[in-house]
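> Test case, fold it:
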Amino acid sequence: MPNRDGHRRFGNVRKLPSGRYQARYPGPDGRLRPAPETFARKSEAERYLVLVESQIARREWTDPERSKIKLGEYAARWIEQRANLRPRTIHLYGWLLGKHIAPYLGGVELGRLDTPLIREWRAELLGNGVSESMAAKAYRLLRAVLMTAVREDEILPKNPCRITGADQEKAAERPVLTLAQVFALADAVPVRYRALVLLTTFGCLRWGEVVAVQRQDIDTKAGTVRVRQAFTEQRGVGLVLGPPKSRAGRRTVSLPPAVISAIVDHLATEVDDNPEAFVFTTENGRPIWRGNFNKLANWKAAVAKVGQPNLHFHDLRHTGNTLAAQTGASTRDLMARMGHDSPQAALIYQHATAEADRAIAAALDAAVRGEEKAERKKAKRDARQADKRSDGKKAKKKARKTDGTRPGAPDDGAAGALVRRG
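Reported below is the predicted structural model:
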């Protein structure tokens, strides 16, 4: 805005030889910066300066030069510099970036990303046959990258990833085994993997966690298993032993005596005495690759035998989580057992349990209402029968009054006989 002597108090506008107008302004660091584009009218350049001044005052201004970095370059650096990412997560993020993000948005400057462009990108993914689940994973990665650009690097004023529901995966409901089916499945796989099925289910362990359990992690007297490491499979590298998925993944889980008994038998027959010996291995004593387990355990035939032909190994943990939630455990206790930092997963299982509990209550209510209805019908039937009996008595009494008799009185013939005898 110009002051009384005609000069602007913030920035300046000058006319270029081309006839267009250039706006320049001092950033928070005092350095003079030009607007990213020129203007056809002086009033447009002045309005731009008013907007920039307002953004700086509200601390919403970002350096346009920094926002010129391409998304692909920024995202790759984000993955590389992100602390505490597990190798498998780094691989997944790199794959998502290269497969589903960079080919569409990698060459776009951060400052030019907006919600309509993000929406168009997601629609193109789905239109090209990418599943909603995979599109959601790519969207969540993009949102996390851009959130860093907003909050930490202050390159963007706000995150353009604002599409409702785009981050949600609509996975099919996974099967949950009954207790009888769990033990039937354990008996259906080769005996070498019986304890593996039981420990995974009742310990609520992930695949990478259960195959990384060592003899020293099992306390048969206390009835516990300690989770302190996990295997991840990295393409081109192999099996990598590292920490669990999250900080909460380091935990000690109590097990039912029936499971401990199976583990004791397994330790005695299948595992070396070395404390660092892995509890579950192939017959050659090597760690088990996830891709080889189905063949080793004859999984397809085993799950078909228990009536769950579509059961995945991960569904054992899902079953264990469900069974744990059904005990009425608190959210915090479920989080500790499942190895989650966030209560979200525990709340999902508790919600499912609550729904089942409400279904039980509804069934009980229906039974109560049915019983009440039956009682009302019986009461009405008894009342009708009582009314009929009462009506019968009234009819008989009326008939006796009509023929001159009364209960307990002799009839006329009998009275005449008494008079004559008298």
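> make it CA atoms for all contacts and neighbour counts henceforth
OK.
> in which helix or strand would I find the spatially most central residue of the chain?
For the chain, the residue nearest the mean C-alpha position is A345 (5.0 Å; Cα atoms, centre = their mean). Using DSSP states H and E, the element containing A345 is helix 344-402.
> which helices and strands does that helix pack with?
Using 3 or more Cα pairs under 8 Å, 6 or more residues apart in numbering; DSSP states H and E, the elements in contact with helix 344-402 are helix 314-325, helix 331-338.
> most packed of these?
helix 314-325 (a mean of 22; mean count of other Cα atoms under 10 Å).
> And the contacts of that one?
Applying Cα atoms under 8 Å, 6 or more residues apart in numbering, the contact partners of helix 314-325 are 174-177, 197, 200-207, 334, 338, 346, 349-350, 353.
> Show me the strands in the stretch 201-350 of the chain, by range?
Remark: strands assigned in the stretch 201-350 of the chain by DSSP state E, counting those that start in this stretch are 218-219, 224-227, 230-234, 238-242, 251-254.
> Generate TSV for the ones you listed, with distance to A277 and mean neighbour count as supplementary columns.
Compiled in TSV, the strands of the stretch 201-350 of the chain are given as follows (distance: least, Cα to Cα, whole Å; neighbours: other Cα atoms under 10 Å):
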stretch	distance to A277	mean neighbour count
strand 218-219	11	18
strand 224-227	14	21
strand 230-234	14	21
strand 238-242	14	14
strand 251-254	19	17
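> between these, which one is nearest to S133?
Judged by Cα to Cα, the one of the strands of the stretch 201-350 of the chain that comes nearest to S133 is strand 230-234, at 21.4 Å.
> follow-up on the earlier one: quick one: the helices and strands packed on helix 344-402 as CSV, columns for distance to I90 too.
Below are the helices and strands packed on helix 344-402 laid out as CSV (distance: least, Cα to Cα, whole Å):
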stretch, distance to I90
helix 314-325, 21
helix 331-338, 23
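> one more to line up against the first:
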Amino acid sequence: MPVLDLNHAVLRRIDRYRPETRAVSLFDRTLKGFMLELRSTGTGTWYYRYRDQGRRIRLLRLGRLGELSVTKARQAARRFDALVEAGENPRESLSPAQRSVTFREFVETRYFPHVELHNRSWPSTRSQVTRHLMPRFGDRRLDAIRRADILAMQHETRLAGMAVGTCNRLLIHMRTIFNAAIRWELLPEDCNPTKGVKALPGAVSRERFLDAVEVRRLFDALDRSRSPQLARVVRMLLYTGARKREILDARWEQVDFEHRLLTVPRSKSGKVRYIALSDAALEILRATPRQPGVPWVFPNPRTKKPIVSIHYGWDRVRREVGMPDLRIHDLRHSFASFLVNAGHSLYEVQALLGHQSPKMTMRYAHLAPATLLTAANSLAGELSKKPY
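Purely as a prediction, here's the structure:
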């Protein structure tokens, strides 16, 4: 929480304060509550921070860095500070238009930084919100979005051919965004336009499992691929059952060759997770070249940073082998199906996948009818023995 003199001189060298990730709050040394929230993208927002009569911290948005000068931002902060000193609520002095931000401003300055901090799947969230929701709602004020707009979104996206599951995910994103705005008191309690809007029926829970022949075809295509990194990543996903980002974000310091473990510092559950490394997985890691000064196991060859997406290379390979519907996450499902069909218990599968609840693992119970039948027959055999 840097404290400095927010003035023109500081703004001329503002890049030195720019964070590598997330955002940093720069507080003014002389005017209490006057601050600049600076993001890794170089964008920023002026705020006035104060405590209300209930001693809760409140933020008033003054304007964007670059659109509002530091002089005018400071003048606005002084006016609000005077109201607080007089025992008044500065928010009540704002017009309705001033109290509400646009959908784009709220999502980019408040919601995305929050999701990045608390949700490991935030790149997917950012992609879906940016691609599908920003074009539709970006320039609308939060308090001007109505239930009719949400229903229209459902109708039009489905009519355009979007899958039911995707349409429902967009509804979930909108509901979560507005709940956050209400929780942070930017909107009143009853201003969530998704309230009462039901998910579209007909969403199919689809799970795809590879068989041994398909795995061989996939591996042959990967060996012909122009990207050796893609081949390593896909094999690691199938050999470990790990989630995509758990492999793409892996660092060498997290690989324990002696105990055959890959440590995930913060898994999807928010806890540390340990991924067992089989002989095949260890063979890939030992054959993967290490690059001096690069901590990532599978870095982007060009940027030397974690790979953001493998979609295009993956899409080319899956189409080449005639499996255009095969998703990266299906490799995790296939890992589980091979284990269950080899006779391993659902408890073992749960531990290897890192599921917090056995309910998540039970979806694989139907994959081993022969194994379950053998177990049932063994019990029947024991019960039918004659007592001595």
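> Out of the helices and strands packed on helix 344-402 of structure 1, which gets nearest to I260 of structure 1?
helix 314-325 (15.4 Å).
> and the longest helix for structure 2?
For structure 2, the longest helix by residue count, based on DSSP state H, is helix 164-183.
> now for that one, which elements pack on it?
Where contact means 3+ Cα pairs under 8 Å, 6+ apart, helix 164-183 of structure 2 is packed against helix 147-159.
> ok, 10 Å please
helix 103-106, helix 122-128, helix 147-159 (3 or more Cα pairs under 10 Å, 6 or more residues apart in numbering; DSSP states H and E).
> Which among those helices is found nearest to S278 of structure 2?
helix 122-128 (28.6 Å).
> Neighbours of the equivalent of R206 of structure 2 over in structure 1, how many?
Counting by TM-score structural alignment, R206 of structure 2 lines up with E173 in structure 1. If you count neighbours by other Cα atoms under 10 Å, E173 of structure 1 ends up with 6.
> E173 of structure 1 and T327 of structure 1, how far apart?
21 Å (Cα to Cα, to the nearest Å).
> One more: G416 of structure 1?
90 Å.
> same deal with N284 of structure 1?
Going from N284 of structure 1 to T327 of structure 1 by Cα to Cα gives 39 Å.
> Kindly report the same for K378 of structure 1.
K378 of structure 1 is 40 Å from T327 of structure 1, by Cα to Cα.
> ok, now P26 of structure 1?
64 Å.
> same question, F293 of structure 1
31 Å.
> got it, and R192 of structure 1?
In terms of Cα to Cα, R192 of structure 1 sits 30 Å off from T327 of structure 1.
> neighbour count winner among the two?
Set R192 of structure 1 next to T327 and count neighbours by other Cα under 10 Å: R192 wins out with 17 against 10.
> What are the neighbouring residues in contact with the more buried one?
Taking Cα atoms under 10 Å, 6 or more residues apart in numbering as the criterion, R192 of structure 1 is in contact with A186, H266, T269, E270, F280, T281, T282, E283, L296, A297.
> Next: R217 of structure 2.
R217 of structure 2 touches R318, E320, V321, G322, counting by Cα under 10 Å, 6+ apart.
> Most neighbours of all the residues you listed, which one?
R318 (19 neighbours).
> excluding its backbone neighbours, what's nearest that residue?
Once flanking residues are discounted, R318 of structure 2 sits nearest to P324: 5.4 Å by Cα to Cα, 6 or more residues apart in numbering.
> who's in contact with the one you found?
W314, D315, R316, V317, R318.
> From those residues, which land in helices?
Per DSSP H, the contacts of P324 of structure 2 map to helices at W314, D315, R316, V317, R318.
> Could you single out the nearest of the residues you listed to I145 of structure 2?
Taking those together and measuring to I145 of structure 2 by Cα to Cα, the closest member is D315, at 36.5 Å.
> Could you pull up the contacting residues of the closest one?
D315 of structure 2 makes contact with M323, P324, D325, L326, R327, I328, according to Cα under 10 Å, 6+ apart.
> Pick the one among the residues you listed closest to R39 of structure 2.
For those, the nearest to R39 of structure 2 is I328 (31.3 Å; Cα to Cα).
> how many other residues sit next to the closest one?
18.
> Need the nearest residue in space to the residue mapped onto it from structure 1, chain neighbours excluded.
The alignment partner of I328 of structure 2 in structure 1, by TM-score structural alignment, is F313. Once flanking residues are discounted, F313 of structure 1 sits nearest to W207: 7.9 Å by Cα to Cα, 6+ apart.
> Need the counterpart of the one you found in structure 2.
Under the alignment (TM-score structural alignment), W207 of structure 1 pairs with K244 of structure 2.
> where's its match relative to F209 of structure 2, distance?
Counting by Cα to Cα - K244 of structure 2 and F209 of structure 2 are separated by 17 Å.
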